[in-house]
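*Asks:* take a look and give me a structure for this.
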Amino acid sequence: MNQFHLFALIAGLLLPLQIAFNNKLTLFSGNPTTSSLISFSVGTLALIVYSLANPTAFQKSLQQLSQAPLYAWLGGLVGAFYIISSIVASPKIGIATFLALIIGGQMVMSLVLEHFGWLGTAVRSISWVKVLGLALILVGIILVKKI
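*Replies:* Model (predicted):
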């Protein structure tokens, strides 16, 4: 396991916590949109502080953004949809079921993106082994949902 595997593992461990934090915030705010906005605002503040720790690199990266294709700016919209979906759906279906469905959706889209090289991803053909892996994930979703 290298550092990138570790980062992914830690991110996976933190996602259920993020959902629980946001759900708790929604209990107090009474509004999933408000809680999502607060979640993004706190994250934005943390990223600003982190970025300002190295202002030269931050300024250079800002200058290079003009070269990004328009679709590259859509990540924030996807993130907003994810956050509000987690706040609305996970209290109804459970965090484990919600994340199992998220993982299934992520795997389907990942395989399609990489198979066709969409959005500039490296082309990695879909193989029977990958399809089997996806099928096992789908079985896992069914098992988690039934428990």
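
*Asks:* only C-alpha atoms for contact and neighbour calcs from this point on.
*Replies:* Will do.

*Asks:* list the buried residues of stretch 15-30.
*Replies:* Using 16 or more other CA atoms under 10 Å as the test for burial, stretch 15-30 gives Pro16, Ile19, Ala20, Asn22, Asn23, Leu25, Thr26.

*Asks:* please give the structure of this sequence too, so both can be compared:
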Amino acid sequence: MNTFALLAVIAGASIALQASMNAQLGQLLGSSLLATSFAFFSSFILVGVVSAINSKGVSISSINLLQVPWYLWASGLFSVLGVASFYFLIPKMGAGNVMSFALTGQLAISIIISHFGFFDSPVKQVDWQKSFGIVMMIAGLILINKEAK
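*Replies:* The predicted structure follows:
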């Protein structure tokens, strides 16, 4: 496994850990939205500190914000939708079930994004192997979420 693949696995594990921990925080606070707010606040602080340390001369004033396509500013909305949904769903479905459905959604949309090269992504055409992988992923989703008898 190369370094980038390992980092991607760690990122995926981080998402599952973060979602599960904050789902419990949401239960203890009585609000998944409040837990979401705390998660984004702590993320904002951490990213702000790291950005300040590693700015390398880049500042908001040196970036032409008007040249950024409007739809790219909406990415934060998808973050809130995903994170808040995790915090709401994990206590009801369990972390494994929620993450298996989430991973399926992530893989499905990422294959579409790569196939068409959306958002300047490198184009990776869907072929029979990727199509077979999608079918196997759906089979895995069914098996993971099948209740033991």
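
*Asks:* re the thing from before, nearest to Leu138 of structure 1, of the buried residues of stretch 15-30 of structure 1?
*Replies:* Relative to Leu138 of structure 1, the closest of the buried residues of stretch 15-30 of structure 1 is Pro16; by CA to CA it sits at 19.4 Å.

*Asks:* tell me the contacts of the closest one?
*Replies:* With contacts defined as CA atoms under 8 Å, 6 or more residues apart in numbering, the neighbours of Pro16 of structure 1 are Ile95, Leu99.

*Asks:* mean deviation of the helix or strand containing it from structure 2?
*Replies:* Following DSSP states H and E, the helix or strand that holds Pro16 of structure 1 is helix 3-29. After superposition onto structure 2, helix 3-29 of structure 1 sits on average 1.3 Å from its aligned residues (mean CA distance after the TM-score superposition for structure 1).

*Asks:* residue range for that helix in structure 2?
*Replies:* Under the alignment (TM-score structural alignment), helix 3-29 of structure 1 falls on residues 3-29 in structure 2.

*Asks:* likewise stretch 102-110 of structure 1?
*Replies:* Matched against structure 2 by TM-score structural alignment, stretch 102-110 of structure 1 falls on residues 102-110.

*Asks:* what's the mean deviation for the matching stretch versus structure 1?
*Replies:* Relative to structure 1, stretch 102-110 of structure 2 is 1.1 Å off (mean CA distance after the TM-score superposition for structure 1).

*Asks:* ok now that stretch, how far from the chain's centre?
*Replies:* Computed by CA atoms, centre = their mean, to the nearest Å, the chain-centroid distance of stretch 102-110 of structure 2 equals 9 Å.

*Asks:* who touches that stretch?
*Replies:* Contact with stretch 102-110 of structure 2 is made by Ile134, Met137, Ile138, Leu141, as judged by CA under 8 Å, 6+ apart.

*Asks:* check stretch 131-147 of structure 1 too.
*Replies:* Counting by CA under 8 Å, 6+ apart, the neighbours of stretch 131-147 of structure 1 from elsewhere in the structure are Ala96, Thr97, Ala100, Leu101, Ile103, Gly104, Met107, Val108.

*Asks:* just send the residues you listed back as a markdown table, with distance to Gly12 of structure 1 and secondary structure too.
*Replies:* What follows is those, written out as a markdown table (distance: CA to CA, whole Å; DSSP: H, G, I helix; E, B strand; the rest coil):
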| residue | distance to Gly12 of structure 1 | secondary structure |
| --- | --- | --- |
| Ala96 | 12 | helix |
| Thr97 | 14 | helix |
| Ala100 | 12 | helix |
| Leu101 | 14 | helix |
| Ile103 | 10 | helix |
| Gly104 | 14 | helix |
| Met107 | 14 | helix |
| Val108 | 18 | helix |
